[in-house]
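Asks: I would like the atomic coordinates for the input below:
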Amino acid sequence: MEDKRIDFQNVKNEVRVFAPATVANMICGFDILGFAVDFPGDEVKMYRVEEPGVRIRSIEGDEGRLPLDADRNTVSACVKMLLEALGIQEQIGVEIELIKHMPIGSGLGSSSASTVAGLFAINNLLGDPLTKEELMPFCVEGERLACGHGHADNVAPALMGGITLIRGYNPLDVIKLPVPTELYAGIVFPKVDVPTRDARQLIKEKVLLKDAVTQWGNIAGLIAGLYDSDYDLIGRSMHDVLIEPTRAILIPEFYEMKQLALEEGALSFGISGSGPSVVAIARGKDIAEKAATRIQQHLTACDIESFKYVSAVNVDGPKVI
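Replies: Next comes the predicted model:
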């Protein structure tokens, strides 16, 4: 990292940051596409203290599942990593309060939102010495710590806002894509357990060439549709022939939910990240709301508890609140 001089006279005493949940894959773009939503998300409160080092004061909303050990928690571990990269780990102390507003293991980028909030907070506390692009590798390392795979399809939209494309990883190349103004997401999180590691293990290492060609065409069509705000093209492009057929097995009532969403006029429907959250992509808030409501009603009738979120695409990413 280039020499980043920190003016300690201008370091803030405290900051509070919100970072958004994300819908990774965007149905047809496994590991390369994702978008941010307005809610849910996570908050980090960060305080400057006299004793050097990084510590966690408290975590709320995690039902006691996340570690308070600063070396094992992705938020604090990534903050420590950044301070070490800046060479100031012995010159500053911070304490962190993490407030979870979203379920863990939901397929909505829970670990990403927390990590991005923490890194955005420490950067802001220090006077914003790093750009978002320079923060990105630290966010990716947080994903590696959280799930063993350093992918960026959650952290990129959480940090950059909007819809992002991961063109490549060596080096990391993140591209922001246009966001059609009427694009909405109706998200439903069924309270069933689908661990990310388990979901990834189901994915086939080899695929048929004809299926790969279909998927490439869908991804290209989706990106073209985003640039032209062509909602019909977006809808007919957002189909997954590679990942969904396998992962859908882990999500109860998946195809029934899909049928309901399409009946309500959704452009497309699929799995958010590794699941179990599902997403109805729609033109307009009303259709997204109707699709998500009908899905939730169906799950209730099946004795499956769920949470519902309806949001436009969040184009800003994290913010100081």
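Asks: only C-alpha atoms for contact and neighbour calcs from this point on.
Replies: OK.
Asks: and stretch 202-217, how far apart are its ends?
Replies: Across its full length, stretch 202-217 reaches 24 Å between end residues, using C-alpha to C-alpha, to the nearest Å.
Asks: contact partners of it?
Replies: Cys28, Ser237, His239, Asp240, Val241, Leu242, Ile243, Thr246, Arg247 (C-alpha atoms under 8 Å, 6 or more residues apart in numbering).
Asks: Restricted to helices, list those residues.
Replies: Ser237, Thr246, Arg247 (DSSP state H).
Asks: What segments of the protein are strands?
Replies: With DSSP state E, the ranges of strands along the chain come out as 14-24, 33-49, 53-60, 93-100, 163-169, 172-177, 183-190, 268-271, 278-283, 306-312, 319-320.
Asks: For the comparison step, fold the sequence that follows:
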Amino acid sequence: MDSITVFAPATVANVACGFDIFGFAVDNPGDQITLTASPEPGVRITDIIGDEGRLPRETGRNTAGIAIQSYLQHINRTDVGVDVVLRKQMPLGSGLGSSAASAVAGVYAINELLGRPLPTIKLLPFAMEGERIACGSAHADNVAPSLLGGFVVIRSYQPLDVVRIETPATLFCTIVHPDIEVNTKDARFILKNEVSLKNTIIQMGNVAGLIAGLMTPDYGLISRSLVDVIIEPVRSILIPEFNEVKQAALENGALGCSISGSGPSMFALSRDALTAEHVGAAMQQAFLSASITSEAYVSEINRQGPKVLASQEVVH
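Replies: I've put the predicted structure just below:
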């Protein structure tokens, strides 16, 4: 039977100053999905590996399942049947876009299996439906970079307007995931509904500065702009040793350091791979000083997005 296996990358959302509007993809970790064509119409989650039994197998409650289902309904192919095996290769509730990677892998895989009836950018709304299931909001700051690769700006949601920008070739990301969990809904609940004009102006300057720094490229401007005066001060209280870990990153040469998505993962940007490795080790050591173990990942900005790992007799 026809089958395809796709990998979709994890992502760093918000990127300090860009709450809900910035995100970029990394090389690892990520999620894998295998779709196998079936003569029986419908989308079935036949197995999930690596979730410790925590994720729903019901298609309508699973981020990958609902993304695939929404896509098939849109292209009027409800006659298609697929069995889905999802391999979770990143921690749940990590702040690395776990639910987004699953949704992106699913919708990218089904589009490939059916011979690419839609261009990749048109798959974004279906992946966003997976996010709606996961956290109650169809936001795009994780799914867009996971799907498109690179650094992505969500300029607008109504209408949806997504912009992919170029980043320096030698920009490296360090991600450290402490072995604790922060629920995305809880992390949004504690945020204030209103912010001061003063902080809004500061944040807008940092947003503009970060984009300019990435596109120039100007590492000094990137460093000065990786500052969040609105979200980080509130969410950082959910991450033990946050200030110590951030300071360790900066002292070891990071351009900047902040929370990845809703946390508890933290990310840092550096201008070369060796610095990024040193930064990761220092961040892990800072967590370990409080008896918190962690995993570290170092990669360039992933410009590819999802990729096909294997396929067999893919239908066109």
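Asks: Produce a ChimeraX select command limited to the buried residues of the ones in helices among the contacts of stretch 202-217 of the first structure.
Replies: ChimeraX command restricting these to the buried ones, with burial defined by 16 or more other C-alpha atoms under 10 Å:
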select :237,247
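Asks: what's the closest of the ones in helices among the contacts of stretch 202-217 of the first structure to Val49 of the first structure?
Replies: The shortest approach to Val49 of the first structure among these belongs to Arg247, at 45.3 Å (C-alpha to C-alpha).
Asks: So what does that closest one match up with in the second structure?
Replies: When the structures are aligned by TM-score structural alignment, the residue of the second structure matched to Arg247 of the first structure is Arg235.
Asks: I figured its match was touching Ser260, is that so?
Replies: No: with contact defined as C-alpha atoms under 8 Å, Arg235 of the second structure does not count as touching Ser260 (10.7 Å).
Asks: Gly168 of the first structure: how many residues sit nearby?
Replies: Residues lying near Gly168 of the first structure (other C-alpha atoms under 10 Å) number 12.
Asks: which residue in the second structure lines up with it?
Replies: Using TM-score structural alignment, the partner of Gly168 of the first structure in the second structure is Ser156.
Asks: if I look at the residue nearest to its match when sequence neighbours are not counted, how far off is Thr5 of the second structure?
Replies: The spatial neighbour of Ser156 of the second structure that comes closest, neighbours along the chain excluded (C-alpha to C-alpha, 6 or more residues apart in numbering), is Val162 at 7.2 Å. Shown here: Val162 of the second structure relative to Thr5 of the second structure, a distance of 27 Å by C-alpha to C-alpha.
Asks: quick one: which of the two has more around it?
Replies: Neighbours of Val162 of the second structure and Thr5, each counted by other C-alpha under 10 Å, are more numerous for Thr5; the result is 24 against 21.
Asks: so what's the equivalent of Thr46 of the second structure over in the first structure up against?
Replies: Taking TM-score structural alignment as the alignment basis, one finds that Thr46 of the second structure is matched in the first structure by Arg57. Remark: with contacts taken as C-alpha under 8 Å, 6+ apart, Arg57 of the first structure is in contact with Leu68, Glu95, Ile96, Glu97.
Asks: separation between the alignment partner in the second structure of Gly270 of the first structure and Val15 of the second structure?
Replies: With TM-score structural alignment as the criterion, Gly270 of the first structure lines up with Ser258 in the second structure. Counting by C-alpha to C-alpha, the separation of Ser258 of the second structure from Val15 of the second structure is 7 Å.
Asks: One more: Glu166 of the second structure?
Replies: For Glu166 of the second structure relative to Val15 of the second structure (C-alpha to C-alpha), the value is 15 Å.
Asks: Which residue comes closest to the aligned residue in the second structure for Glu143 of the first structure once chain neighbours are left out?
Replies: Counting by TM-score structural alignment, Glu143 of the first structure lines up with Glu131 in the second structure. Counting by C-alpha to C-alpha, 6+ apart, Glu131 of the second structure lies nearest to Ala138, which is 5.2 Å off, once chain neighbours are set aside.
Asks: same thing with Ser58 of the first structure?
Replies: Distance criterion C-alpha to C-alpha, 6+ apart; nearest residue to Ser58 of the first structure, sequence neighbours excluded, is Glu97 at 5.0 Å.
Asks: Report how many residues lie close to the equivalent of that neighbour over in the second structure.
Replies: Matched across to the second structure, Glu97 of the first structure falls on Val85, judged by TM-score structural alignment. When counting by other C-alpha under 10 Å, one arrives at 20 neighbours for Val85 of the second structure.
Asks: List the residues that contact Val85 of the second structure.
Replies: Contacts for Val85 of the second structure (C-alpha under 8 Å, 6+ apart) come out as Ile33, Thr34, Leu35, Ile45, Thr46, Asp47, Ile48, Ile49.
Asks: what about Ile321 of the first structure, distance to Lys100 of the first structure?
Replies: The spacing between Ile321 of the first structure and Lys100 of the first structure, counted by C-alpha to C-alpha, is 15 Å.
Asks: again with Phe254 of the first structure
Replies: Taking C-alpha to C-alpha as the criterion, Phe254 of the first structure is separated from Lys100 of the first structure by 27 Å.
Asks: How about Lys319 of the first structure?
Replies: Relative to Lys100 of the first structure, Lys319 of the first structure is positioned 16 Å away (C-alpha to C-alpha).
Asks: residues contacting Gly23 of the second structure?
Replies: With contacts taken as C-alpha under 8 Å, 6+ apart, Gly23 of the second structure has the following neighbours: Thr11, Val12, Ala13, Asn14, Val15, Asp141, Asn142, Ala144, Pro145, Phe151, Val152, Val153.
Asks: Map Phe307 of the first structure onto the second structure.
Replies: Per TM-score structural alignment, the equivalent position to Phe307 of the first structure in the second structure is Glu295.
Asks: Kindly report the same for Lys319 of the first structure.
Replies: Per TM-score structural alignment, the equivalent position to Lys319 of the first structure in the second structure is Lys307.
Asks: Val15 of the first structure now?
Replies: Val15 of the first structure is assigned Ile4 in the second structure as its aligned equivalent, the criterion being TM-score structural alignment.
Asks: Find the residue closest to its match in space, skipping its chain neighbours.
Replies: Nearest-residue entry for Ile4 of the second structure: Ser311, 4.2 Å, with adjacent residues in sequence omitted and distances by C-alpha to C-alpha, 6+ apart.
Asks: Any idea how far the helix or strand harbouring that neighbour is from the middle of the chain?
Replies: Here Ser311 of the second structure sits within strand 307-312, counting by DSSP states H and E. From the chain centre to the centre of strand 307-312 of the second structure is a distance of 21 Å (C-alpha atoms, centre = their mean, to the nearest Å).
Asks: Give me the longest helix you can find in the first structure.
Replies: The longest helix of the first structure (DSSP H) is helix 209-228.
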